[in-house]
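Asker: Predicted model follows, preceded by the sequence.
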Amino acid sequence: MPAEDTVFWILYDKYMFWSILVGIFTFGWLFTAILRYRDGVEPDTTDLDHIEVGAFPVERHNTRLEAMFYILPTILVVWLTVLALGSNTAVWQLDDDVDSFEININAYQWYFEFEYAETLTWEDTGTGIDVEWGQGIMQVDATDTEATTVEVKIGSDKSEYEINNGSGLMAITANYDSAQHAYVKVYDAEDALIHTWENIPRGHTFNTPSDPMIVPCDEWVDATMKSKGPAGDERNVGVQHAFWVPEWGMKEDFVPGLEAGTTLYFMPDDAGTFPIRCAEYCGMQHSVMTGQVMVVQRETGSSCDSIDSDVKKSNSASSDPYGGGDM
């Protein structure tokens, strides 16, 4: 079931409201007629005009009632049409002056590739742990937490460090270039991941099913979608796919042959990890073309709960970018 404030759910809710009103009126008249004119019941016709031979029947009508039968349904149909067209605009059109986070989603047989058109730096919240970079020093403050070890990856270099049990602090000499993929992962004594800081540079790619699509909350996400063919062929000439996030009520097709590809706009406003499916049969291994979308908070951004936007989801935040959410 999609969240209660997605475009789909709002449209469904409004259509259901007006359908109930029309249904009450229609079935009310229907049951009244059934009960009044059912077999074995003789209605009282003493006050009604009776047709007599050689006499014209008396004309009786109610201009206001007849006009209402035309005007009210017309208004209702126009209103529902406006709602439906408005939902298309909300999904397919983004104002030129709106800042958005750009990402490219490429579909292959049988996986998704997420290519970042701009840098995203994010960090888990609510864990009591803070990662700071500055002046050649990387420091982890895990005071009053169960953190024991830290894994640091900068580019292709990966290292592990112990956290001081007494102070809950760990500091190393390290610099990271914003053009490099880097992360800091904090684990407890049972090797459970409890905190993540990550920098995803422009041009970096993730592939499903091992990697999620990571996007910021409270920002419009502008996704350009293309279906790719054999490796090395950058043209949009693959097979038909469909990017589907069931919990958001959101789906968009990859259309081979469209040079610019298709686009998808959405704004998630709660952190969490949610399943992705390919909703269009794309070959023998279509069933394994799955993935996850992970909604995170920018390192310098506001809380993910501070803005009520178009796509609110129910899952809680996950510290594991590669293992959260039910598949």
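Answerer: That came through fine. As the structure is a prediction and not an experimental result, all values here were calculated from the model.
Asker: only C-alpha atoms for contact and neighbour calcs from this point on.
Answerer: Noted.
Asker: mind checking how far the residue nearest the centre of the chain is from residue 294?
Answerer: Centroid-nearest residue in the chain: residue 248, 3.9 Å away (criterion: CA atoms, centre = their mean). As judged by CA to CA, to the nearest Å, residue 248 and residue 294 stand 13 Å apart.
Asker: Isn't the residue nearest to the centre of the chain up against residue 5?
Answerer: No: look at residue 248 against residue 5 with CA atoms under 8 Å: they stay out of range, at 9.2 Å.
Asker: excluding its backbone neighbours, what's nearest the residue nearest to the centre of the chain?
Answerer: residue 2 (4.9 Å; CA to CA, 6 or more residues apart in numbering).
Asker: cool, residue 244 as well?
Answerer: residue 251 (4.3 Å).
Asker: That neighbour falls within a strand, correct?
Answerer: Yes: judged by DSSP: H, G, I helix; E, B strand; the rest coil, residue 251 forms part of a strand.
Asker: in the stretch 1-150 of the chain, which spans are strands?
Answerer: Secondary structure of the stretch 1-150 of the chain by DSSP state E, counting those that start in this stretch: the strands cover 100-108, 111-116, 120-123, 130-134, 137-141, 147-154.
Asker: what residues are up against residue 153?
Answerer: If you count contacts by CA atoms under 8 Å, 6 or more residues apart in numbering, residue 153 has them with 159, 181-184.
Asker: As TSV, those with secondary structure and distance to residue 261 would be great.
Answerer: Formatted as TSV, these follow (DSSP: H, G, I helix; E, B strand; the rest coil; distance: CA to CA, whole Å):
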residue	secondary structure	distance to residue 261
159	strand	40
181	coil	27
182	strand	30
183	strand	31
184	strand	35
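Asker: Format those residues as CSV; extra columns: neighbour count and distance to residue 148.
Answerer: Putting the contacts of residue 153 into CSV (neighbours: other CA atoms under 10 Å; distance: CA to CA, whole Å) gives the following:
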residue, neighbour count, distance to residue 148
159, 10, 14
181, 21, 24
182, 21, 20
183, 20, 17
184, 21, 13
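Asker: Taking these, tell me the two that lie furthest apart.
Answerer: Greatest spatial distance among the contacts of residue 153 (CA to CA): 159 and 181, at 14.3 Å.
Asker: Using TSV, lay out the strands of the stretch 1-150 of the chain together with distance to residue 228.
Answerer: Below are the strands of the stretch 1-150 of the chain laid out as TSV (distance: least, CA to CA, whole Å):
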stretch	distance to residue 228
strand 100-108	6
strand 111-116	10
strand 120-123	24
strand 130-134	38
strand 137-141	39
strand 147-154	30
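Asker: Of these, give the one that comes closest to residue 239.
Answerer: strand 100-108 (7.9 Å).
Asker: ok, how many other residues are close to residue 76?
Answerer: 13 (other CA atoms under 10 Å).
Asker: what about the helices in the protein?
Answerer: Along the chain, the stretches classed as helices by DSSP state H are 7-36, 63-92.
Asker: Okay, one more to line up with it:
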Amino acid sequence: MRVRLFPYLGDRMAGITPLFDNLWNEYIIWSFLVGGFTFIWLYHHSLWYKSEEGEDWDNKDGIEVGVFPKHYDNFTLEIAWTVLPFFLIVYLALISWGPLDAIWSSAEADGGYGAECAPGEMSNMTWSEAEGRYVADCYHVIYIEAYQWGWNFDCLEVAVPDLCEVGTAVIDGTPAASLTLKQGEVYLAAMGSADVTHAPWFVSWGVKEDVLYAPGTMDLNGDGLSDNMVLTENGEYALSGPIGELGLTTVWLPADNVENFLLLCTEYCGDNHAYMLAQINVNA
């Protein structure tokens, strides 16, 4: 059973997927424990170890104007104060590895999403209680291209309209690109930039990744397409080479809930950075 503590903060700060729920809850609990201990210690010493005004006091520390106070040390306390936080940091790093690996692992790694889906095949994504993460039979590859100041999407060889559709939306009166995905499917987004560095942030999923300049985003061969893509015999677009050779970055997108949210850029990229928006739709 997955229980979410502080749901409002969890939704804003850790995404809405179960992938991050337990991690978020544990970080909140440890924050309260460590913070509570530290502040209780602070206030106890501040209020307990003091002298009343006008009271004679024993100058054990040898306090004197212009002279450094007497030095005390407690080797056991110093070791404990160093070792215990070290083990806590290592522990938090270890439990953070799973969710991070599930989002940023490469397609070649064992990410739990199988191989690339065949045409018309479904991912059949499910939540694995044993692994604490989503697993799927396969995944779909889509392409995202960033430019100053907008986004281009392509479903590549995901030919079933229900699985992936590209369109336009109006956000606060401004036309923007839109990407529609299907609930229960896993997507591997291959991403490149036509100019400066961008960082797409899928707001509701709590996922973001830097997108670097990729030479293939330009149309150098004059065929009217980004050189990262080629037109296949089936009349569909496909990547012109392996993701790594094209200099593209990737991020996993497990579409778990039916929802609509914004895609923002979180890397300052020029004058209209704040208005670099797109619409993401997840349909049943």
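Answerer: Thanks, I have the structure now. Not measured: the values here are computed from a predicted model.
Asker: Nearest to residue 276 of structure 1, out of the strands of the stretch 1-150 of structure 1?
Answerer: Among the strands of the stretch 1-150 of structure 1, strand 111-116 sits nearest to residue 276 of structure 1 (CA to CA), with 9.5 Å.
Asker: ok, back up a step: now flag whichever of the contacts of residue 153 of structure 1 is closest to residue 239 of structure 1.
Answerer: Distances from residue 239 of structure 1 to the contacts of residue 153 of structure 1, taken by CA to CA, are shortest for residue 181, at 30.6 Å.
Asker: counterpart of the closest one in structure 2?
Answerer: Aligned against structure 2 by TM-score structural alignment, residue 181 of structure 1 finds no counterpart at all.
Asker: Tell me which of the strands of the stretch 1-150 of structure 1 lies nearest to residue 287 of structure 1.
Answerer: Comparing these by CA to CA, strand 111-116 comes nearest, at 10.4 Å.
Asker: what helices or strands is that closest one leaning on?
Answerer: strand 100-108, strand 205-207, strand 290-296 (3 or more CA pairs under 8 Å, 6 or more residues apart in numbering; DSSP states H and E).
Asker: Over in structure 2, find the residue span the last one aligns onto.
Answerer: Mapping strand 290-296 of structure 1 onto structure 2 (TM-score structural alignment) gives residues 277-283.
Asker: ok, back up a step: residue 260 of structure 1 is nearest to which of the helices of structure 1?
Answerer: Using CA to CA, the nearest of the helices of structure 1 to residue 260 of structure 1 is helix 63-92, at 14.5 Å.
Asker: Could you figure out how far that closest one is turned away from helix 7-36?
Answerer: Taking axes from the mean of the first three to the mean of the last three CA atoms, to 10 degrees, one finds that helix 63-92 of structure 1 is oriented at 160 degrees with respect to helix 7-36.
Asker: Need the counterpart of residue 256 of structure 2 in structure 1.
Answerer: Per TM-score structural alignment, residue 256 of structure 2 is aligned with residue 269.
Asker: what about its match, how many neighbours?
Answerer: Neighbours around residue 269 of structure 1, by other CA under 10 Å: 25.
Asker: And the one 4 residues further on, by the same measure?
Answerer: Using other CA under 10 Å, residue 273 of structure 1 is surrounded by 28 other residues.
Asker: Quick one: residues contacting the spatially closest residue to it that is not a sequence neighbour.
Answerer: Nearest residue to residue 273 of structure 1, sequence neighbours excluded (CA to CA, 6+ apart): residue 294, at 4.4 Å. Residue 294 of structure 1 sits next to 212-215, 271-274, 321 when contact means CA under 8 Å, 6+ apart.
Asker: top of those by neighbour count?
Answerer: Neighbour max across the contacts of residue 294 of structure 1 (other CA under 10 Å) = residue 273, 28 neighbours.
Asker: what separates that residue from residue 74 of structure 1, distance-wise?
Answerer: For residue 273 of structure 1 relative to residue 74 of structure 1 (CA to CA), the value is 44 Å.
Asker: Tell me where the stretch 151-300 of structure 1 has strands.
Answerer: 157-162, 169-173, 182-188, 193-200, 205-207, 213-216, 220-227, 241-245, 250-254, 262-266, 272-278, 290-296.
Asker: For the first one, give the aligned segment of structure 2 as residue numbers.
Answerer: No residues of structure 2 are matched to strand 157-162 of structure 1 when aligned by TM-score structural alignment.
Asker: Can you give me the buried ones in that strand?
Answerer: Applying a neighbour-count criterion of 16 or more other CA atoms under 10 Å, the buried positions in strand 157-162 of structure 1 are residue 162.
Asker: chain center to it, what's the gap?
Answerer: Distance of strand 157-162 of structure 1 from the chain centroid (CA atoms, centre = their mean, to the nearest Å) equals 35 Å.
Asker: With stretch 103-111 of structure 1 instead?
Answerer: Counting by CA atoms, centre = their mean, stretch 103-111 of structure 1 comes out at 17 Å from the chain centroid.
Asker: Could you tell me where that stretch falls in structure 2?
Answerer: With TM-score structural alignment as the criterion, stretch 103-111 of structure 1 aligns to 142-150.
Asker: Mind listing residues that contact the matching stretch?
Answerer: By CA under 8 Å, 6+ apart, stretch 142-150 of structure 2 touches 151-156, 158, 176-177, 187-196, 198, 211, 217, 269-270, 272-273, 275-278.
Asker: Can you say which of those residues are buried?
Answerer: 151-156, 158, 176-177, 187-196, 198, 211, 217, 269, 273, 276-278.
Asker: ok, and which of the helices and strands packed on strand 111-116 of structure 1 has the densest surroundings?
Answerer: strand 290-296 (a mean of 25; mean count of other CA atoms under 10 Å).
Asker: quick one: that one to structure 2 mean distance?
Answerer: On superposition with structure 2, the mean distance recorded for strand 290-296 of structure 1 (mean CA distance after the TM-score superposition for structure 1) is 0.8 Å.
Asker: Could you double-check that the residue nearest to residue 248 of structure 1 sits in contact with residue 251?
Answerer: No: with contact defined as CA under 8 Å, residue 2 of structure 1 does not reach residue 251; the gap is 11.6 Å.
Asker: the more surrounded of these two?
Answerer: The neighbour comparison of residue 2 of structure 1 against residue 251 (other CA under 10 Å) goes to residue 2, with 18 against 15.
Asker: Tell me how far the more buried one lies from residue 26 of structure 1.
Answerer: On the measure of CA to CA, residue 2 of structure 1 and residue 26 of structure 1 end up 30 Å apart.
Asker: Understood, closing this out.
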